[in-house]
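K.L.:
only the shape, not the letters, is given here:
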């Protein structure tokens, strides 16, 4: 079942009972987090780098319209086609129609979160097109029928045994659960896909406005094969994923690779300037750039505008204690972790995703680690405020806070309530703890014991101590 078809609490419950995921995620999370810490120490002045990267992204977002116009003009000047897609349906329609025009039968894709966002694979498969994910992690979750569980490492929750089972089913023979054997099968299987593909589809890490270039960053050579072998290359980018010039690209790429996996530079950095020129030996005959809005422009000028600065490094997920325990699928959408908890309700609405802003301890680790200084925990609080103002808070919560507000603004009532809390024995166990609390305490006591309220309140203690002076 698709994770979007299960409610939030159901997804969390499923995640908490997934022993493999809960074992794998902390291991990868710790490796990525340690890598970023070492990379930051190596830079020596990481806060200065963050400040510069943040200003670059803020400037770009504040002047998005002019830079998008410049980008589109230069792509067309280079011989490429540009399509602005206001909604997911517009982007899907453009790609599907192009596929039909050239009678394409097969598509090979490199890793792309934005194509996951619009569920592009499903729509291509519905018209009979064979779609092959060429990134190893994406290929694994495609076979599993899942969505990415992490922005950088989509199949981080899978064991070698689980991957071997998926590969064996695909191959029709037993593939041993050994890294070399698994990689060998993937290479052999995907090589044929590259050679036969009519269209190559990629995402876009960054587009450079001044030259009309699309930049792809990866640790596998699949992205380069995807853009080189098929006759048609389609790049799909979120409208915010651009930089003004190559100078700014240098800064944000340096921050992306370090904060994502602790690398000084990625293994492959591919730059696409358009279709193949007459004197060139390889490359596509056609290049199409689809620039997707899909709710992003609605975020401009709001309290949430800074979320558009995100460079999709996944660093916030790598330090999040909540993500550590529930993994990526519990968030119910392609963007998980703290960035997903902020972005998904903005793109998809509160109706289905109102719980995400509460999937946080508000420890601030995500804000501290963000390479472009997005105040993630502040934006999560903003979401909570907006949800309450929109009347989305549960009735029990409204009544509880109303009662708490009345009690704390009336000292006599507050003192009586404190004394009653200690005196009440109905829920107190023999060891002076509440193990099964009533009402709103139930959620707390299901996973931990609540100490019995103290016999003497702080206010009483203060009066006594002050009076003894």
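P.N.:
It's in. Keep in mind that this is a model prediction, so the values were computed, not measured.

K.L.:
hey, let's count contacts and neighbours off CA atoms from now on
P.N.:
OK.

K.L.:
name all residues that make contact with residue 202.
P.N.:
By CA atoms under 8 Å, 6 or more residues apart in numbering, the contact set of residue 202 is 109, 110, 111, 112, 223, 226, 227, 233, 234, 235, 236.

K.L.:
in TSV: these, plus secondary structure.
P.N.:
Converted to TSV, these look like this (DSSP: H, G, I helix; E, B strand; the rest coil):
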residue	secondary structure
109	strand
110	coil
111	coil
112	coil
223	helix
226	helix
227	helix
233	strand
234	strand
235	strand
236	strand
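
K.L.:
from those residues, which is closest to residue 119?
P.N.:
residue 112 (10.8 Å; CA to CA).

K.L.:
now the closest one: how far from residue 152?
P.N.:
Distance of residue 112 to residue 152, given as CA to CA, to the nearest Å: 10 Å.

K.L.:
do you know how far the spatially most central residue of the chain is from residue 312?
P.N.:
Centroid-nearest residue in the chain: residue 335, 3.0 Å away (criterion: CA atoms, centre = their mean). Distance, residue 335 to residue 312, by CA to CA: 9 Å.

K.L.:
shared neighbours, those two?
P.N.:
residue 151.

K.L.:
what about the nearest residue to residue 283 once chain neighbours are set aside, how many neighbours?
P.N.:
In space, residue 283 comes closest to residue 228 once its chain neighbours are excluded; the distance is 4.2 Å by CA to CA, 6 or more residues apart in numbering. Using other CA atoms under 10 Å, the number of residues around residue 228 comes to 21.

K.L.:
try this one side by side with the last:
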């Protein structure tokens, strides 16, 4: 049987997967609740959001200045800065550094930039063993799957599935499905790999221009074990990660953590500045920073600079009614959800990804919860407009929209058509719901459709005005 790999086919299977829906709800509903409670205890949030937005806008407007300042200060601290215009260049630099270090295996802390540029595949192709140290990334590495969320990569996995993965892959697996037991099993499995790695690779939540420092934020301490014991530490970071100074980083951290996990501060917030110095008890002997463009400069020039504010908190997808129905893998890209539906066309081209901007109700919830006020619905409408202008919209859709416009521009015809449609729909209703109806399979295949009232809104309004 041939599997439909189109966006419609993939989303259809995702919607029908009740196990997936259970896994998504467990995490996103918890995240939504914790964020709401965190903001109740942080009345300064709106002021902090305005400041965070201003910081990111200022950096993006002066990106060339802060890139030069960062490079100058990073080099002064002993780091080596590399520049990569494309994903291929970035992977080539990292693989070259690993070979230079004679690395047989490397540890990697979670980094969406690494996923974006295809670093895991590049390391595999170079025959360099990669060990994912983030617990969720460890899970999906064992499952041979891609991340489905930018904060919780294994969000699509249930506890029971994780327990089975560990039983098969771990030398001393846990004897129960309790979360503490599974964490202990992962700790036993990974500890020696942390200490024996030749190279540690991390991402960066923020790059500090005034010191050349790198900030990482984790909840498990795995980033510190990834970046400290190996003799070489490689950082891969997008050029938009810059902030002017430490106080600016703290201002954004207050927004990031509350929006991502609902906590006041993340368990481990670490600043790395250069390699080990004389007198230091630990740290890498070499410190390399790979600054990656990969389409970001193009975004500046094509009306997408607002998207460069993104601090990768994941709040938009936690609150997205579409993401919560289909999960992250259905988007078929590194970045899922609303932010991914804007970023992916910019990175891969709208001709390949035009379905993503259309997978949105435009209800505005994503913009409402974004800690730096990115106008995601506006940016999504922009991609839809581009898709239309470039002739990427199927002819059937264009014909349908033409027919709708023809009727909508003629009020008398519109009222007649809607009155007929409402009455026809009620013929398919049972106890206030429609389980199936011609032309409505996209909805009724997976859920019932509420049956409409017996009359249209305009008819009810007319009757109210006349007192009937």
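P.N.:
Noted; the coordinates are in hand. Just so you know, these numbers come straight off a predicted model, no measurement behind them.

K.L.:
helix, strand, or coil at residue 259 of the second structure?
P.N.:
helix.

K.L.:
what number of residues lie near it?
P.N.:
27.

K.L.:
residue contacts, it?
P.N.:
Counting by CA under 8 Å, 6+ apart, residue 259 of the second structure has contacts 35, 313, 314, 315, 369, 370, 371.

K.L.:
doesn't residue 346 make contact with residue 294 of the second structure?
P.N.:
No - Residue 294 of the second structure is beyond contact range of residue 346, at 9.7 Å (criterion: CA atoms under 8 Å).

K.L.:
neighbour count winner among those two?
P.N.:
Per other CA under 10 Å, whichever of residue 294 of the second structure and residue 346 has more neighbours is residue 294, with 22 against 19.

K.L.:
and that one, which of the three is it?
P.N.:
Criterion first, three-state DSSP; result for residue 294 of the second structure: coil.

K.L.:
nearest spatial neighbour of it, skipping sequence neighbours?
P.N.:
Nearest non-adjacent residue to residue 294 of the second structure (CA to CA, 6+ apart): residue 86, at 4.4 Å.

K.L.:
residue 445 of the second structure too?
P.N.:
Once flanking residues are discounted, residue 445 of the second structure sits nearest to residue 436: 7.5 Å by CA to CA, 6+ apart.

K.L.:
and for residue 160 of the second structure?
P.N.:
Closest residue to residue 160 of the second structure apart from its sequence neighbours, by CA to CA, 6+ apart: residue 177 at 6.5 Å.

K.L.:
and the gap between the one you found and residue 162 of the second structure?
P.N.:
Distance of residue 177 of the second structure to residue 162 of the second structure, given as CA to CA: 8 Å.

K.L.:
contacts for the top helix by length along the first structure next, please.
P.N.:
Taking DSSP state H as the criterion, the first structure has its longest helix at helix 19-43. Identification of contacts with helix 19-43 of the first structure by CA under 8 Å, 6+ apart yields 15-16, 46, 156-159, 258-264, 315, 317-319, 324-327.

K.L.:
and the buried ones among these, selectable in ChimeraX?
P.N.:
A single ChimeraX command selects the buried members of the contacts of helix 19-43 of the first structure (16 or more other CA atoms under 10 Å):
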select :15,46,156,157,158,258,259,260,261,262,263,264,315,317,318,319,324,325,326,327
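
K.L.:
tell me which helix or strand residue 422 of the second structure sits in.
P.N.:
Following DSSP states H and E, one finds residue 422 of the second structure within helix 411-426.

K.L.:
so which bits of that helix are buried?
P.N.:
Buried residues in helix 411-426 of the second structure (16+ other CA under 10 Å): 414, 415, 418, 419, 422, 423, 425, 426.

K.L.:
before we move on, the earlier item: so the residue nearest to the centre of the first structure makes contact with residue 147?
P.N.:
No - using CA under 8 Å, residue 335 of the first structure is not in contact with residue 147, being 9.7 Å away.

K.L.:
who touches residue 454 of the first structure in this structure?
P.N.:
Going by CA under 8 Å, 6+ apart, residue 454 of the first structure touches residue 422.

K.L.:
would you say it is within a strand?
P.N.:
No - the assignment for residue 454 of the first structure (three-state DSSP) gives coil, which keeps it out of a strand.

K.L.:
what's the distance between it and residue 424 of the first structure?
P.N.:
From residue 454 of the first structure to residue 424 of the first structure the distance is 12 Å (CA to CA).

K.L.:
can you map out the helices along the stretch 201-350 of the second structure?
P.N.:
222-227, 246-260, 296-301, 315-318, 323-326, 337-348, 350-353 (DSSP state H, counting those that start in this stretch).

K.L.:
point out the most buried one among these.
P.N.:
Most buried of the helices of the stretch 201-350 of the second structure, by mean neighbour count (mean count of other CA atoms under 10 Å): helix 315-318, with a mean of 27.

K.L.:
that helix vs the first structure, average offset?
P.N.:
Helix 315-318 of the second structure: mean distance to aligned residues in the first structure after superposition is 1.2 Å, counting by mean CA distance after the TM-score superposition for the first structure.

K.L.:
run through who's touching stretch 45-53 of the first structure.
P.N.:
40, 251, 252, 255, 370, 371, 372, 373.

K.L.:
quick one: residues contacting the fifth one.
P.N.:
Same thing as residue 370 of the first structure. Contacts for residue 370 of the first structure were tallied using CA under 8 Å, 6+ apart; they are 50, 259, 315, 316.

K.L.:
mind doing that once more with 10 Å?
P.N.:
50, 54, 255, 259, 310, 311, 313, 314, 315, 316, 339, 376 (CA atoms under 10 Å, 6 or more residues apart in numbering).

K.L.:
same question for the second one.
P.N.:
Contacts for residue 251 of the first structure (CA under 10 Å, 6+ apart) come out as 49, 50, 52, 53, 56.

K.L.:
great, nothing more from me.
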